[in-house]
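In: predicted structure and sequence below. I'll ask about it afterward.
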Amino acid sequence: MKMLNDFFAKMKECLIQGPLLVWYLDGFGYRMYEYARDAGCIPYITGTFSVSPVSSVSPSLTNPALATILTGMLPQEHGVTDRSVRKLTYPTIFDVASVSAAWLEGDSVLLKTSFRPKLHTDCDGEGCDAGICRSVQYEIAAKTEFIFAHLHQIDDCGHTCGPYDGRTLHQLQETDSRMARISKDFSGNMLIISDHGMHAGAGGGEHGTDCEEDMLAVWGEYHWR
């Protein structure tokens, strides 16, 4: 099975070939993917990308996983082992990729690196993903060669409602539709990655354990041409 730290090498490989758009879907576990696929909620993702499971890091939390995606190192190597650690001193994909790049984030800096992400806040109750997707469109029009878009609302909804709730499926459907609308204007390779999965808890979705639902994330590939 693929490991999350392998994704760094995949991004480098794709950037050698030309422009790259990475859709980073926070909290989108592989078991959630299977459930949404079978429910017919994500037709663009299932019809466009070759999707497979990828093993997350332990602990299965965003900060350690994001640091692994960006560096190709495991938490015990890069030192980001929980949500409180935010400084990343090792080179990231943005340091080694000699192309124009945009890192599109939510409303806060999750990791402090030498490359500054562009932040997006909730606008008119749409959530931060709407602003991030508008920025993806802008970067595509500007011919930015490497776009790394971190969408958060699948994870947000999963935490609030649970990973298999109808409202989470609706959010997945909305994310899928946005990706379909935007990606048609992009000429290059596209990848999907997620950081961790999620299991149903007493008050909603939870993650951070080594259970299968938390540890199986999503890796998707679309190769242009």
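Out: Received it, and whenever you're ready, just let me know what you need.
In: please make it C-alpha for all contacts and neighbour counts, starting now.
Out: Fine.
In: so what does the longest helix seen in the chain touch, helix or strand wise?
Out: Identified as the longest helix of the chain according to DSSP state H is helix 166-183. Packing contacts for helix 166-183, counted by 3 or more C-alpha pairs under 8 Å, 6 or more residues apart in numbering; DSSP states H and E, involve helix 43-48, helix 128-141, helix 153-161.
In: contacts for the first one?
Out: The contact list for helix 43-48, computed with C-alpha atoms under 8 Å, 6 or more residues apart in numbering, reads 37, 176-177, 179-180, 222.
In: setting the sequence-adjacent residues aside, check what's closest to residue 29.
Out: With sequence-adjacent residues excluded and distances taken as C-alpha to C-alpha, 6 or more residues apart in numbering, residue 29 is closest to residue 197, at 3.4 Å.
In: right, and that neighbour touches residue 214 too?
Out: Yes: at 4.0 Å, residue 197 and residue 214 qualify as touching, with contact defined as C-alpha atoms under 8 Å.
In: give me the common contacts of the two.
Out: Shared contacts of residue 197 and residue 214 (C-alpha under 8 Å, 6+ apart): 29, 60, 207.
In: close enough to count as contact, the second one and residue 211?
Out: This points to residue 60. No: Residue 60 is beyond contact range of residue 211, at 9.3 Å (criterion: C-alpha under 8 Å).
In: who's more crowded, those two?
Out: Neighbours per residue (other C-alpha atoms under 10 Å) separate residue 60 from residue 211, with residue 60 holding more: 26 against 13.
In: where's that one relative to residue 199, distance?
Out: According to C-alpha to C-alpha, to the nearest Å, residue 60 stands 11 Å off from residue 199.
In: rewinding a little: neighbour count for residue 197 and residue 214, which is higher?
Out: The neighbour comparison of residue 197 against residue 214 (other C-alpha under 10 Å) goes to residue 197, with 33 against 28.
In: hey, what's in contact with both of residue 60 and residue 199?
Out: Common contacts of residue 60 and residue 199 (C-alpha under 8 Å, 6+ apart): 207, 214.
In: any idea how many residues pack against residue 160?
Out: Neighbour count of residue 160, defined by other C-alpha under 10 Å: 15.
In: ok, structure two:
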Amino acid sequence: MKIYNEHIENFGVRVIYLFNTINSFCVLATIFSLGATYLVTPFPIAFLPMVGAAIVIFALMKIADWHPYYVPVALLSLIFLFVAYMPDYQVYAMALAGVAFFYLGVLLVINGGPQVIVGRDLTIPFRMLALCFTSVVPTTLSLPISVFFGYLLTSSVLMTGHVVDASLSLIPLLGALAVNVVGALVVRKFLPDNLPANQYRPSEPIATPFKKVVILNIDGARWDLVSQMNLPTLTRVMSEGSHVENGLLTVYRALTNPAFGTILTGARPQEHGIFDNNLGQSLKVEGLGDLVKITIYGCMHMNHFAKDRWETKIVSLPKIGIQKSDDVAMEWLLDDLRNDKKTRLFVFDYSEADFCGHSYGGKSKQYKEALRKVDERIAKVLEVIESLEDYEDTAVIICSDHGMHNLDHGYRIFRGESYVPCLFWGKRIKAGHVVEKDGMINDIGLTAAWMLGQGYPANAQGQVFDEVAR
């Protein structure tokens, strides 16, 4: 038995996302901070009220989806409670230090350690640390969001224990709670609903279905930057094929698993069941792989949203390194394109640009160089497709699941994380055609399904870009 295998890597990735995702981070940071604080500065414990407060505050944060728009309400309420109850500020300062220390441990060790192994660069954790101060995302790549919400949960538990133990008036506490309930509900009301603005399906199915559809996903590609870089292969694709002028809007949250779930089902995260990259989430609706035989290529992420009966070919980033992993996986794709006569949908995820964005930033020279390398790799795929007997009946969709802003993505606040490329290429794709309609990444799955002539996944919403086909 190998000491290191796919099962160990899968477990490791799951652990990383357990600590990395904002909801589970808040719970873990609160437990750590309360324990560390009590050892240094013991505080009164009213167990049941404190547990109740933790549940209530966690529920409110979940309703507001840990969104930065909720921060002003929660912060003002917290300040109000400090003024109203005048607790021992040493305890709360220690608690804040505990949350901050836990955050740094997660960023530098849990996040940064694997990045060093995959990227073969010891400077990555420190580069991430420099950028995390200005990141605003629902992961631990954002210091302001992670520390604030972790401390909100921790201090709320402490404040409740203080009020109950000292038999203080509950009026300020209940007043702050009422304000937070209203604030959370208002924020929730204005969160994106992921409903595509355009809903269109051709009245007739495609006359001659494509035998193969190849989806080449550039993980973490931001359309604003890609469209400015004059990448040779993508420029060629836009000349010989079609593209969506303004790019496609990704889903909320703009994270890999929910976004890929939407691409492969056409459904919103609210329906397909994957809301972030954390544990215990899987596709609950029909997807493209249920309509035709599918093979998905990429890193361990791909296993986390693909259904068990769909074929996946996973490359190990820690063993191979990010610089070579896309090339290794691409050889599998090219071999299957030449020899696999049964698979009709090939989905490939290029990981290097996403990795460089998370490590060095979404406008860094490393990120741009990764995009150039992906462009060169796509050229090789197109060359092989042109050599196939069924080239005329093969369609290529070049897209992305989400963009990149600063160090990360998720809240869909910034354009860089929100809009992604969408290009179409093939012998039967219109040359030089520009799709002027706005769209969402749901449209990728719907258009692929239309091209394959197999109907649409049951819960799919959005539009079909039938205008790109000749």
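Out: Thanks, I have the structure now. Just so you know, these numbers come straight off a predicted model, no measurement behind them.
In: could I get the TM-score for this pair?
Out: TM-score for the superposed pair, counting by TM-score structural alignment, normalised by the length of the first structure: 0.83. Supporting figures: 210 aligned residues with a C-alpha RMSD of 2.6 Å.
In: quick one on the thing from earlier: the second structure: matching residues for the longest helix of the first structure?
Out: Alignment of helix 166-183 of the first structure against the second structure: residues 365-382, by TM-score structural alignment.
In: quick one: the longest helix of the first structure to the second structure mean distance?
Out: Mean deviation of helix 166-183 of the first structure relative to the second structure after superposition (mean C-alpha distance after the TM-score superposition for the first structure): 1.1 Å.
In: what's the following helix or strand after that helix?
Out: Downstream of helix 166-183 of the first structure, the first helix or strand assigned by DSSP states H and E is strand 189-193.
In: average separation of that next one from the aligned part of the second structure, please.
Out: When the second structure is overlaid, strand 189-193 of the first structure sits 0.9 Å from its aligned residues on average, using mean C-alpha distance after the TM-score superposition for the first structure.
In: any idea how far that strand is from the chain center?
Out: Distance of strand 189-193 of the first structure from the chain centroid (C-alpha atoms, centre = their mean, to the nearest Å) equals 9 Å.
In: could you check the angle that strand makes with helix 166-183?
Out: Strand 189-193 of the first structure and helix 166-183 are oriented at 160 degrees to each other (axes from the mean of the first three to the mean of the last three C-alpha atoms, to 10 degrees).
In: and strand 189-193 of the first structure, what does it pack against?
Out: strand 20-25, strand 216-222.
In: tabulate those in TSV, adding columns for distance to residue 66 of the first structure and mean neighbour count.
Out: As requested, these are exported to TSV (distance: least, C-alpha to C-alpha, whole Å; neighbours: other C-alpha atoms under 10 Å):
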stretch	distance to residue 66 of the first structure	mean neighbour count
strand 20-25	9	23
strand 216-222	12	24
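In: could those strands go into TSV alongside distance to residue 140 of the first structure?
Out: Output for those, formatted as TSV (distance: least, C-alpha to C-alpha, whole Å):
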stretch	distance to residue 140 of the first structure
strand 20-25	9
strand 216-222	17
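In: closest to residue 186 of the first structure out of the ones you listed?
Out: strand 20-25 (8.0 Å; C-alpha to C-alpha).
In: residue 195 of the first structure: neighbouring residues, count only.
Out: For residue 195 of the first structure, the count of nearby residues is 31 (other C-alpha under 10 Å).
In: brain fart, residue 170 of the first structure
Out: A total of 16 residues lie near residue 170 of the first structure under the criterion other C-alpha under 10 Å.
In: what's the answer for the one 3 residues further on, then?
Out: The burial metric for residue 173 of the first structure, expressed as a neighbour count using other C-alpha under 10 Å, is 20.
In: so it makes contact with residue 42?
Out: Yes: here residue 173 of the first structure reaches residue 42: they are 5.5 Å apart, a contact under C-alpha under 8 Å.
In: trace residue 83 of the first structure over to the second structure, please.
Out: Alignment note: residue 83 of the first structure maps to residue 277 in the second structure; criterion TM-score structural alignment.
In: is its match in a helix, a strand, or coil?
Out: Three-state assignment for residue 277 of the second structure (DSSP: H, G, I helix; E, B strand; the rest coil): coil.
In: helix or strand for the closest residue to it other than its chain neighbours, which one?
Out: Closest residue in space to residue 277 of the second structure, ignoring its immediate chain neighbours: residue 257 at 5.5 Å, by C-alpha to C-alpha, 6+ apart. If you go by DSSP H and E, residue 257 of the second structure is part of helix 256-265.
In: likewise residue 58 of the second structure?
Out: Going by DSSP H and E, residue 58 of the second structure is in helix 47-63.
In: which strands and helices sit next to that helix?
Out: Using 3+ C-alpha pairs under 8 Å, 6+ apart, helix 47-63 of the second structure is in contact with helix 143-165, helix 171-189.
In: which one of the ones you listed lies nearest to residue 329 of the second structure?
Out: Each of those has some distance to residue 329 of the second structure by C-alpha to C-alpha; the shortest is helix 143-165, at 33.7 Å.
In: rewinding a little: for the helices and strands packed on strand 189-193 of the first structure, which one sits closest to residue 2 of the first structure?
Out: It's strand 216-222; of these, that one is closest to residue 2 of the first structure (C-alpha to C-alpha) at 8.4 Å.
In: give me the range in the second structure that that closest one lines up against.
Out: The aligned range for strand 216-222 of the first structure in the second structure is 419-425, by TM-score structural alignment.
In: which residues does the matching stretch contact?
Out: Outside stretch 419-425 of the second structure, the residues that touch it by C-alpha under 8 Å, 6+ apart are 221-224, 226, 237-238, 240-244, 246-250, 395-403, 468.
In: measure residue 68 of the first structure to residue 219 of the first structure for me?
Out: 14 Å.
In: how about residue 11 of the first structure?
Out: Residue 11 of the first structure is 12 Å from residue 219 of the first structure, by C-alpha to C-alpha.
In: cool, and residue 186 of the first structure?
Out: For residue 186 of the first structure, the distance to residue 219 of the first structure equals 19 Å [C-alpha to C-alpha].
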